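S.K.: what would the 3D arrangement of this be:
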Amino acid sequence: MTHINTLDPGASPLDYYGYELRRYREAAELTQRQLGDIVNYTGSMVGQIETARKLPTQDFSERADAALGTGGALSRLVELVMRSQLPGWFRQVAELEARAIEICTFHTHLIHGLLQTKAYARAVLGSLDQTDLDDRTEVRLARQRIFEKEEPPVFWAVISEAALRQEIGGPEIMRGQLAQLLTFEDNPRINIQVLPFSAGVHAGLQGSFDLFRFASDPTIVYTEGYGSGHPTANPDTVKDCSLRYDHLRAAALSLKDSAELIRRVMEERYGEPRASVA
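M.R.: Model (predicted):
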């Protein structure tokens, strides 16, 4: 197998994962094909992961852990692998998401990445670049595992109504994305409010931003440009954006009314029948 004897486990988290997978497989006296048959992946896929030419998924890692008796080692490692595949300028943001006890976001034209479906994320990421699209999509979705932690962060999202109506990927993908937002209705740790067009002038007209709050570290404000991110703990900026966010939440619809607007947009714009009310 190409590079299998020269793979440097210290080169990157992806290389280390491949090295460990090969080590566990050989200790179990299994060929790549045999392991593939057990975990329902091809032997070729196992080989590509072992040689750091293909990203492992969470599903693959969990199956390989079970097959090889690793005690969950690969599943724990895959999160680090996924984070290492993010654009360099965005890795700090993923670390902030993983450490924060509260995340407050305001987005004007897209659904936040932590709430995106696979189809929606794929459509967004593939708008100009189809290269390694499957892997890049998996990397983005892996960030959502912060909600599976024993103590997940409290997440507040104020979303402009424009993001609901901006058709990304077609009606079917948008129906799925809006349906995904509605699945959080009864989750007190994931709160979604829609800022309606009727709000008019509002405190977020300067653009999207995120607030990350921590148990003991200073709050950080994050804004984003083309191919660059700008985190800051500047007290004046944090104070200003915190005030803006309070006003945005006040101007947005309630959680209940936001869910109702999402349902209405699904019906009127994307053809999803609304559930009847008893």
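
S.K.: contacts and neighbour counts: CA atoms only from here.
M.R.: Noted.

S.K.: residue 241 is in what secondary structure piece?
M.R.: helix 235-251 (DSSP states H and E).

S.K.: how far off centre is the helix or strand following that helix?
M.R.: Per DSSP H and E, helix 235-251 leads on to helix 255-268 as the next helix or strand towards the C-terminus. Between the centre of helix 255-268 and the centre of its chain there are 23 Å (Cα atoms, centre = their mean, to the nearest Å).

S.K.: alongside the first, I'd like the structure of this one:
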Amino acid sequence: MESEPTAELIRAQLRRLRLAAELTQEDFGKLVHFSGSQISAIELGQRPFDRLFLKRADEVLNSDGLLLGLLRIAELHGQPNWLRPWLDAERAARQLRCYHPTLVPGLLQTEHYARAVIRADDLLSDDEVERRLAVRMERQAILTRPDPPMLVAVIEEATLRRADESFRGIMTQQVSHLLDCVKRGGVLVHVIPADASVHVGHAGPITLARGVEGEWLGHLENHVGGTTIDRDDEIATLLARWEGVRSVALPKGQSEVLMKEVMESWTI
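M.R.: As a prediction, this is how the structure comes out:
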């Protein structure tokens, strides 16, 4: 994904780094498996670049991920208007609460699971799938920064068990990742057992963020977009709905035991 003026900045930085490394376009092209004319076309904006090319360029030019980082920033800033307020709230949050009735929350998805979920939309091209995947993975960086928010996620047992033979490997990796996140700290995962009764969360996903001043924001998504919620009465409703969802989930220890049982059931 390229967007002006960020693409122009990336091309300028690419040329600057190449010249600083005292590499001709031909020499640099050989190192990244391109011809000299292709490198010239990329630097002049006559040929598009992709993530793989920028990754190779960063490695060859010892640029510490600069080029790929610029692309990631462009991808985040290129998000639709309805999502930008929530991305800002997510990055600034001190606490996050996530529930989805049918999916693992995006902040806890593995790359393979996320790609499968995004690719389920037949309207998306392969390039768009990879662009959305990159953005989703980049958003997860908030969980590994020096001052991460506390993330509390509620997941349905049925979501964890949704694994036919072709999807079982992905789900095994996904559940293992959830357990690793919990073990690392800063993340709590509570599982709603399959025998739980109908509850308020079945009405749809709930995501909440608490800022540094203690204020709450909510986010609701649907098939065509999403909305960031900030009105006090609506936030009060979402917090009450969250408590309703959380109340039917298992405690932390029992949730971990259940996740391990799910994985073990696939190896029998």
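
S.K.: so after superposing, what's the score?
M.R.: After superposition, the two chains reach a TM-score (TM-score structural alignment, normalised by the length of structure 2) of 0.82; 259 aligned residues with a Cα RMSD of 3.1 Å.

S.K.: mind giving me the packing neighbours of the helix holding residue 241 of structure 1?
M.R.: Applying 3 or more Cα pairs under 8 Å, 6 or more residues apart in numbering; DSSP states H and E, one finds that helix 235-251 of structure 1 makes contact with strand 190-195, strand 220-225.

S.K.: and the last one, which residues are buried?
M.R.: Okay, so that is strand 220-225 of structure 1. 220, 221, 222 (16 or more other Cα atoms under 10 Å).

S.K.: next one: stretch 189-202 of structure 2
M.R.: By neighbour count with 16+ other Cα under 10 Å, stretch 189-202 of structure 2 contains the buried residues 189, 190, 191, 192, 193, 201.

S.K.: now the helices for the stretch 101-250 of structure 2?
M.R.: Using DSSP state H, counting those that start in this stretch, the helices assigned to the stretch 101-250 of structure 2 run over residues 111-119, 126-139, 157-160, 168-184, 232-247.

S.K.: matching residues in structure 1 for stretch 85-95 of structure 2?
M.R.: Mapping stretch 85-95 of structure 2 onto structure 1 (TM-score structural alignment) gives residues 92-102.

S.K.: could you measure from the aligned partner of residue 51 of structure 2 in structure 1 over to residue 148 of structure 1?
M.R.: Applying TM-score structural alignment, one finds that residue 51 of structure 2 aligns to residue 56 in structure 1. For residue 56 of structure 1, the distance to residue 148 of structure 1 (Cα to Cα, to the nearest Å) stands at 19 Å.

S.K.: between those two, tell me which one has more neighbours.
M.R.: More crowded of residue 56 of structure 1 and residue 148, by other Cα atoms under 10 Å: residue 56, with 27 against 9.

S.K.: give me every residue that touches the more buried one.
M.R.: Contacts of residue 56 of structure 1 were listed using Cα atoms under 8 Å, 6 or more residues apart in numbering, and they are 49, 78.

S.K.: same check, this time on residue 146 of structure 1
M.R.: Residue 146 of structure 1 makes contact with 97, 98, 152, 153, according to Cα under 8 Å, 6+ apart.

S.K.: what does residue 71 of structure 2 give?
M.R.: Applying Cα under 8 Å, 6+ apart, the residues near residue 71 of structure 2 are 1, 2, 6, 7, 10, 51.
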